[in-house]
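[1] Kindly generate the corresponding structure for this input.
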Amino acid sequence: MAEAENTLAVFIDFENLALGFKHSKEDFDFHRVLERLVEKGKVIVKVAYADWSRYAKYKQQLHEAAIELIEIPKRSMTGKNSADIHLSVDAMDLCYSKAHIDTFVIVSGDSDFSPLVSKLKANGKRVIGLGMKDSTSTLLSDNCDEFIFYETLGKQERITAPGVRDIPKEKREVFELLFDTIAGLIRENKEILWSSMVKDTMKRKRPAFSERAYGYRTFSDLLEDAQKQGFIDLRTDPTSGTYVVVGFTKGTRG
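    Predicted coordinates for the structure are as follows:
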């Protein structure tokens, strides 16, 4: 039987992220964040807080990622905004009203969110933090169940295998997505990689994914082809009769 799927709520203190990017040579790419988070479960809430008049260039990519943008006007006297208060109130409201959400992701490095993290954990929630190295307080990162530095996203060496370049381009794409997904689930320490879990994660990474678009009648056919090509090992669960991905073959490396 497949293990229960985690459900995630993501709260983004965008101004703190922008502070971390102030001296960076690259622009913020939220798709890199989502690529990692969907390996952890189903993201059902995505909210970002900022004075968006200052960050208009990021609004398009955030809208494309279906993120709700909450406008936090700057206070005329102090020059600060109340994003941390709004974010904390909304997170706790969701904590109490939506029991099915088991994981909260706080995208910020601000130590002011440490009490929020403690409160969420006290209510039985798992808390993941994500932020820039230069703008993250150790008080926050050490208090989270897990903390991810943005700079590490997408830096993992891609899984390669002998012969993968000989596969037609249209199928090479789906194999690369499959490899990336399996590697991510292994990184998340999933005990059993059920075929349904692998497919669901692939669809979260690429919502338009369908094995039929690559010439496979079923997802099992795709897995069987990957095994036949010598990229992955499979076994059949004796109870359900469904495939379980054992892992990569020795010739496939990351």
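[2] use CA for all of it now, contacts and neighbours both
    Noted.
[3] Spatially central residue in the protein, please.
    L37 (1.2 Å; C-alpha atoms, centre = their mean).
[4] Was I right to think that residue contacts I44?
    No - with contact defined as C-alpha atoms under 8 Å, L37 and I44 do not form a contacting pair (11.1 Å).
[5] before we move on, the earlier item: mind listing what the residue nearest to the centre of the chain touches?
    Applying C-alpha atoms under 8 Å, 6 or more residues apart in numbering to L37 gives the contacts V43.
[6] Against I12, how distant is it?
    Summarising the geometry, the distance separating L37 from I12, computed by C-alpha to C-alpha, to the nearest Å, is 13 Å.
[7] ditto for D102
    With distances defined as C-alpha to C-alpha, the gap from D102 to I12 amounts to 17 Å.
[8] And for D142?
    As for D142, its distance to I12 is 18 Å (criterion: C-alpha to C-alpha).
[9] one more to put side by side:
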Amino acid sequence: MTEIHEGQRVAVLADSQNLYHSAQSVYSRNVDYSKMLEKAVMGRQLTRAIAYVIRADSPDEESFFEALRDIGFETKIKEIKTFGDGSKKADWDVGISLDAVTLADHVDTLILCTGDADFSRLCSHLRHEGVRVEVVAFEESAAADLKAAADSFIDMSKREDTFLL
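    Here you go, the predicted structure:
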């Protein structure tokens, strides 16, 4: 597996819904995306940073999307779907996975900012392809399978003053 070095090409994929709900449920705070990106990249060569977000018609979401772009994230936006029974669904699991597999040929390391267990198999696949996989998430909401499947895990909970607003 690729070790960490200055010239290493990295991509950061941030599952904003997962991060938001984790930070809110555990700390009632929001994620500092600027610090998260800085700490994830660790001085390496950032190839691409993508934040996957959901448009839910919240009052401050457009300013949040703009702030992400100002930090350096490309935003991919999905509309929330409301079903006939009133239930709502919106997730980016397939989109994140497809982007990760597509980016694998262009980076040395892929950094997943999520605690979602659904990405465990993706981590295994990427590592098999020779890509280093790092996970950045909150310990309290990060799946054990995901952490085990990655090359490294950065626990945002250990430095909440850094990673939270």
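[10] could you pull out the helices for the stretch 101-250 of structure 1?
    Assigned helices in the stretch 101-250 of structure 1, in chain order: 114-122, 138-141, 169-187, 195-205, 219-228 (criterion: DSSP state H, counting those that start in this stretch).
[11] okay, those helices, which one's buried deepest?
    helix 195-205 (a mean of 20; mean count of other C-alpha atoms under 10 Å).
[12] and that one, which stretch of structure 2?
    Mapped onto structure 2 using TM-score structural alignment, helix 195-205 of structure 1 covers no residues at all.
[13] so what secondary structure elements neighbour that helix?
    helix 169-187, strand 243-248 (3 or more C-alpha pairs under 8 Å, 6 or more residues apart in numbering; DSSP states H and E).
[14] ok, now with 10 Å
    For helix 195-205 of structure 1, the elements it packs on are helix 30-37, strand 42-50, helix 169-187, helix 219-228, strand 243-248, judged by 3 or more C-alpha pairs under 10 Å, 6 or more residues apart in numbering; DSSP states H and E.
[15] Which position in structure 1 pairs with K35 of structure 2?
    Under the alignment (TM-score structural alignment), K35 of structure 2 pairs with R32 in structure 1.
[16] Near that match, how many other residues are there?
    Residues within reach of R32 of structure 1, counting by other C-alpha atoms under 10 Å, total 14.
[17] One more: the one 10 residues further on?
    K42 of structure 1 has 18 neighbouring residues, counting by other C-alpha under 10 Å.
[18] can I assume it is in contact with N6?
    Yes - A contact is recorded between K42 of structure 1 and N6 when judged using C-alpha atoms under 10 Å, the distance being 6.2 Å.
[19] list the residues that contact both of these two?
    For the pair K42 of structure 1 and N6, residues contacting each of them under the criterion C-alpha atoms under 10 Å, 6 or more residues apart in numbering are I101, T103.
[20] Contact partners for the residue of structure 1 most remote from its centre?
    If you look at how far each residue of structure 1 sits from its centre, by C-alpha atoms, centre = their mean, the farthest one is M77, at 37.4 Å. Residues in contact with M77 of structure 1, defined by C-alpha under 10 Å, 6+ apart, are absent; none qualify.
[21] Make sure it is indeed in a strand.
    No - in this structure, M77 of structure 1 is coil, not part of a strand, as judged by DSSP: H, G, I helix; E, B strand; the rest coil.
[22] Need the helices and strands packed on helix 195-205 of structure 1 in TSV (columns: distance to M202 of structure 1).
    Shown next, in TSV, are these (distance: least, C-alpha to C-alpha, whole Å):
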stretch	distance to M202 of structure 1
helix 30-37	10
strand 42-50	11
helix 169-187	6
helix 219-228	11
strand 243-248	14
